[in-house]
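*Asks:* Structure, please.
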Amino acid sequence: MNEWLTDPYRFPGLRSHPYDDDAEAGAPVDAWPGPSPAPGPPPAPARRPGADATPDSADRRRLDLHTWLTSAGVRPHTDDPHAIAVLSTVDDTTHAALRRWITGGL
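*Replies:* All right, here's what the predicted structure looks like:
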């Protein structure tokens, strides 16, 4: 049998193939042995991921630069994350000029 047919990354619900010799007869293909664990209580609101989801200005500028470069068709290079991190620390006036240069004044 082809390996790609039973690849767990390609088909995550597939635990065993129904025509395999070692598969249990009559067991559903996606059966999981044993009971599933009960979910725990949700974390406290202050400890939830994303509770402080407001990005600071450097993060916002970094995301803006990635967006502008991608929309302008500039492919990322291996050295680009460092340059973008440095450009993310500039003031608002310089950041606005970068936006105009990259997006063509839009």
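
*Asks:* alpha carbons only for contacts and neighbour counts from here, please
*Replies:* Fine.

*Asks:* count of residues packed around residue 92?
*Replies:* Neighbourhood size, residue 92 [other C-alpha atoms under 10 Å]: 12.

*Asks:* ignore the last one, residue 61
*Replies:* Neighbours of residue 61 (other C-alpha under 10 Å): 23.

*Asks:* Tell me how far it lies from residue 88.
*Replies:* As for residue 61, its distance to residue 88 is 5 Å (criterion: C-alpha to C-alpha, to the nearest Å).

*Asks:* With residue 81 instead?
*Replies:* Taken as C-alpha to C-alpha, the span from residue 81 to residue 88 is 10 Å.

*Asks:* again with residue 59
*Replies:* 7 Å.

*Asks:* When these two are compared, which one has more neighbours?
*Replies:* residue 88 (21 against 14).

*Asks:* was I right about the more buried one contacting residue 66?
*Replies:* No. With contact defined as C-alpha atoms under 8 Å, residue 88 does not count as touching residue 66 (10.3 Å).

*Asks:* Second chain to compare with the first, below:
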Amino acid sequence: MLPPPNPAHRLRSPLDPRDLRRLDLNAALTAAGIAPSPGDRDAIEQLSALPYSVHEALHRWLTR
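*Replies:* So this is what the prediction gives:
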């Protein structure tokens, strides 16, 4: 299984950073074998609004 992509290695994107964090979080959850439930959408949106340092910690926790 491949690890989630490293956000630091991404090319510049026209997407809003919050949208990128949301997509990365969904990818990390999926890679960790955690399928978000429909009710988790609000939590994912809230987590995506947090600073990048919090997002990095979430990824670290999910990938270890």
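
*Asks:* picking that back up, please identify every residue contacting each of residue 59 and residue 88 of structure 1.
*Replies:* Common contacts of residue 59 of structure 1 and residue 88 (C-alpha atoms under 8 Å, 6 or more residues apart in numbering): none found.

*Asks:* Would you map the helices across structure 2?
*Replies:* Counting by DSSP state H, structure 2 has helices at residues 17-31, 41-48, 52-63.

*Asks:* so which of those is the most packed in?
*Replies:* Of these, the one with the most neighbours on average (mean count of other C-alpha atoms under 10 Å) is helix 17-31, at a mean of 17.

*Asks:* mean shift between that one and structure 1?
*Replies:* With mean C-alpha distance after the TM-score superposition for structure 1, helix 17-31 of structure 2 departs from structure 1 by a mean of 0.3 Å once superposed.

*Asks:* anything in contact with each of residue 61 and residue 88 of structure 1?
*Replies:* By C-alpha under 8 Å, 6+ apart, the residues touching both residue 61 of structure 1 and residue 88 are residue 95.

*Asks:* Structure 2: matching residues for stretch 58-68 of structure 1?
*Replies:* Mapping stretch 58-68 of structure 1 onto structure 2 (TM-score structural alignment) gives residues 18-28.

*Asks:* Can you give me the distance of residue 34 of structure 2 to residue 55 of structure 2?
*Replies:* 17 Å.

*Asks:* Please read the previous query as pertaining to residue 61 of structure 2.
*Replies:* 10 Å.

*Asks:* What of residue 46 of structure 2?
*Replies:* 11 Å.
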